[in-house]
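Asker: Here you go, sequence then predicted model.
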Amino acid sequence: MHALRIIPRDQHVISRKNISKAALRVLYRLNEAGYDAYLVGGAVRDLLLGGHPKDFDVATSATPDEVKKLFRNCRLIGRRFRLAHVVFGPEIIEVATFRGTGEEDGEGDRHIVDGRIVRDNVWGTIEEDAVRRDFRVNAMYYDISDFSVRDYVGGMQDVQDKVLRLIGDPVTRYREDPVRMLRAARLAAKLGFRIDEAAAAPFESLGPLLTEAAPARLFDESLKLFLAGHGLKSFRMLEQCGLLRFLFPSTARALKGGDGALRALVERGLANTDARVAEGKSVTPAFLFAVLLWGEVRDRAQDLVAGGLDLSEAWARAAAHVVGEQCQRVAIPRRFTLTMEEIWALQPRFEQVQRKRVLRLLAQPRFRAAFDFLLLRAEESPAIRELGLWWDHAQQLPVDVLAAALPAGSGTQGADLVTTTSARPPRKRRRRRKPGGHSGSA
């Protein structure tokens, strides 16, 4: 246990103007009612680094029931960790009571199974709460009473050193909650920090514990990893740490073969998603998960077609198999898996350039997302690259002009398209488009 370090207001950069008004209202109300109340965790860390947090969490000496009595706009949630959510329109301030370190009488209770904390509602002091947190950089408290930062575990030093260190024994902490391994990779990617050697050492031996984590929780963690603006760095960090195979096993298998085109597709898809987030544009998990799982879906579908199965049936079976396996690890909601399957199923249809099929595909609700996906596939072969250009041109023509240029029969398909000049719209009208976007329809 480190000695408490109090950093006064004139020695840190946190300003109340960068803290949400809702969080300040909660802090002041608790403080005025006689309770200790602090801004805590990632918000304090990010504010110290000059960032702008989206979420603000509060730690307090008040119990959840006492918090509820103070705020009419409060609801209590959770069994594993009982919390108070104070709701201000679209913003929710999460308020947690200081967690204790030992079994206590009263209203708290803790339940541990095979080293995993499955329920933890033992209240304690701020000092106990600090050592119960995961990383030292996440265990600093902003005190609303005097605007100081209280550091019980050496977090300020780690912020300055740009390193992630766990509080306590890493093996014990990962066994308590295996998802902390993913959080280490995510925070290192987001913050540009390195993971301390002691914190990284157990990844190989304890990584399999992630397969026992709740799939719904891993879905939420996947969104934080890949759709929060630092997806490419998170992906590379997961690979570097050897953790990708426990989260997206089929992706790890497909990339292990050294398929450069597939890696380019995945990394470009992640980079484009990061760019959309930075620009404030919408993103959808369906498109990105379709990118991550593409390699194995494609290979399995091609094997089934080579074995004599009908094209559409082969793609349907391949998609169902890969999605089924993935959802055992990460609980991707059905509304997203349906979109993923449609994006994949439309890929072979881009090779069919008969008049009716082209016009029907252009009218398909998922066309835009599927076309964006086709553009991402450009590195797979010159034929795929040419295919992307063809469809880019085709979309710019009036329907009647396009229809007149297309063959009505079934002879032009696949590789033949590349050499078909009669159906190719003029290149001078080409509109450049950034591949890998997230269509609103997806």
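Answerer: Okay, I see it.
Asker: Only C-alpha atoms from now on, for both contacts and neighbour counts.
Answerer: Fine.
Asker: how about the helices in the stretch 51-200 of the chain?
Answerer: For the stretch 51-200 of the chain, helices defined by DSSP state H, counting those that start in this stretch occupy the ranges 64-70, 126-132, 155-161, 170-176, 179-191, 197-200.
Asker: what do you get for the stretch 251-400 of the chain?
Answerer: 260-278, 285-306, 311-329, 334-346, 355-362, 367-376, 382-394, 399-405.
Asker: Export those to CSV and append columns for distance to residue 218.
Answerer: Formatted as CSV, the helices of the stretch 251-400 of the chain follow (distance: least, Cα to Cα, whole Å):
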stretch, distance to residue 218
helix 260-278, 18
helix 285-306, 13
helix 311-329, 7
helix 334-346, 15
helix 355-362, 35
helix 367-376, 25
helix 382-394, 34
helix 399-405, 45
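Asker: Most tightly packed of those helices?
Answerer: Compared across the helices of the stretch 251-400 of the chain, helix 367-376 shows the largest average neighbour count, a mean of 24 (mean count of other Cα atoms under 10 Å).
Asker: relative to helix 334-346, how tilted is that one?
Answerer: In terms of direction (axes from the mean of the first three to the mean of the last three Cα atoms, to 10 degrees), helix 367-376 departs from helix 334-346 by 60 degrees.
Asker: here comes the other one, which I'd like you to weigh against the first:
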Amino acid sequence: MSSIIKSVKSWFASPATETPGAGTSTQIITRDQHSISRKDISDNALKVLYRLSNAGYESFLVGGGVRDILLGLHPKDFDIATNATPEQIKELFRNCRIIGRRFRLAHILFGRDVIEVATFRAHCDDNIQQAKEGMILRDNVYGDIEEDAIRRDFTINALYYNIKDFSVHDFCDGLADLRKRQLRMIGDPETRYREDPVRMLRAVRLACKLNLTIEPNTLKPVAELSHFLEQVPAARLWEEYRKLFLAGAAKLTFQKLREYGLFHALFPATDRALKHDDETQTQAIEQLVLDALENTDTRIASEQTVNPAFLMAVMLWQPLLESTEALQQKGNNFNDAFFKSMARVLNAQNQHISIPRRYALVIRDIWSMQLRLPAYHGKKAWSIFEHPRFRAAYDFLLLRSQSDPRQKELADWWTKFQEADASDRRQMLQKTGSGKKRKRRKPRNQKRQPANKNKH
């Protein structure tokens, strides 16, 4: 980290050039004063940058790609800003599609790699459609680069790398904030959060991911405005959920979301469960979630795959159990109550974070397998073991056993079964009674004996 700080400090070793007429805070940092190199930028992003520039348009790498390279990181996503309109961009690229209604963007497709290109935007109240609370509903007012910079969320995201002369344009003192390792909102934080409440989640995500401190004025309105997240489409929050918890800092993000009063807006049922009157139960619930988040961070750090459905299954496990218990009290048997609750809990969560169907099916499988894993007698053990969701269900059971000792024996059995060779597995199954074929008994036709009324 010290080398990164040193790199950032080097940008200020000599005075940057001020852009004429752009204001005293606008700086141009020449190639010899910053650490960005074209070798740090993806080939596809460079193709887009150069084609726009060669066609006579302004062409800048902007946002997270610039920020992360300056911090010594290796970004995967590269966004581009230009003065070309979406239609003009499409004329240059056959592999382009225009998306969005709220913000029209151009996506340049290179197989699975997508380079997002946005046209410089301006702030013009007469042409921006806003809700009465201030949330921007539609905005396609185009402007110049200075206006575009002011429209961005945080100062460290308003840094532009010019492909023409390899300079960095800093319009909002973003480099100074990077040097301080500080996340600061451009403009009045309350107004900017009202324009787009997701910025509150983004502030937490970036602070946790990049090890930044949220500047006090930027943080101050968050708790008070957290309810504005209810206005954000649930489908949009699915993508935010993935970014929040699958970026390698899930555990810290969870803790900060709770600290800042934002977690309830995403997972209201889980948040209520974490505030249970029974302190022991609350600790067990929290421990399950924290273990899952830590496990997710570890997997991401080791570049292992992570399915967002797994973490969602963990988050909603306690609400599922509580719903099951409530239905049992109304006369349902456990199995019926459990499976009815799966639909209830997922439907309720979809009001806040819309879970795509393919992930909802995985969540259901992980949950339902928790009822099958204890039934490892007979041929059922092989049926369970060969289920396509066995590994995810087993990992889920392992997590449960860490916070619930009652599950440890079962988790240990399945661990041993997986590690055993074919001979040892047969022996294990024989001990459960599965080694012998049982004769199927025909149902008896004899009448049942009357129950003994004196028996308790």
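Answerer: It's in. Because the structure is predicted, anything quoted here is derived from the model rather than measured.
Asker: What does the TM-score come to for these two?
Answerer: Comparing the chains after superposition, counting by TM-score structural alignment, normalised by the length of the first structure, produces a TM-score of 0.87; 404 aligned residues with a Cα RMSD of 1.9 Å.
Asker: can I get the helices of the stretch 51-200 of the first structure in CSV with distance to residue 218 of the first structure and mean neighbour count?
Answerer: Listed next are these as CSV, based on distance: least, Cα to Cα, whole Å; neighbours: other Cα atoms under 10 Å:
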stretch, distance to residue 218 of the first structure, mean neighbour count
helix 64-70, 26, 17
helix 126-132, 22, 20
helix 155-161, 27, 17
helix 170-176, 15, 19
helix 179-191, 8, 21
helix 197-200, 20, 16
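Asker: now those in JSON lines, with distance to residue 322 of the first structure?
Answerer: Output for the helices of the stretch 51-200 of the first structure, formatted as JSON lines (distance: least, Cα to Cα, whole Å):
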{"stretch": "helix 64-70", "distance to residue 322 of the first structure": "42"}
{"stretch": "helix 126-132", "distance to residue 322 of the first structure": "38"}
{"stretch": "helix 155-161", "distance to residue 322 of the first structure": "40"}
{"stretch": "helix 170-176", "distance to residue 322 of the first structure": "28"}
{"stretch": "helix 179-191", "distance to residue 322 of the first structure": "22"}
{"stretch": "helix 197-200", "distance to residue 322 of the first structure": "30"}
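Asker: ok, back up a step: for residue 249 of the first structure, find the nearest of the helices of the stretch 251-400 of the first structure.
Answerer: helix 311-329 (7.5 Å; Cα to Cα).
Asker: which residue numbers in the second structure go with the closest one?
Answerer: Aligned using TM-score structural alignment, helix 311-329 of the first structure spans residues 334-352 in the second structure.
Asker: Next: stretch 267-283 of the first structure.
Answerer: By TM-score structural alignment, stretch 267-283 of the first structure lines up with residues 290-306 in the second structure.
Asker: what sits up against the matching stretch?
Answerer: Outside stretch 290-306 of the second structure, the residues within contact range by Cα atoms under 8 Å, 6 or more residues apart in numbering are 245, 246, 247, 248, 249, 250, 251, 311, 314, 399.
Asker: now swap in stretch 246-256 of the second structure and tell me
Answerer: In contact with stretch 246-256 of the second structure (Cα under 8 Å, 6+ apart) are residues 204-205, 208-209, 244-245, 263, 290, 293-294, 296-298, 300-301, 306, 308.
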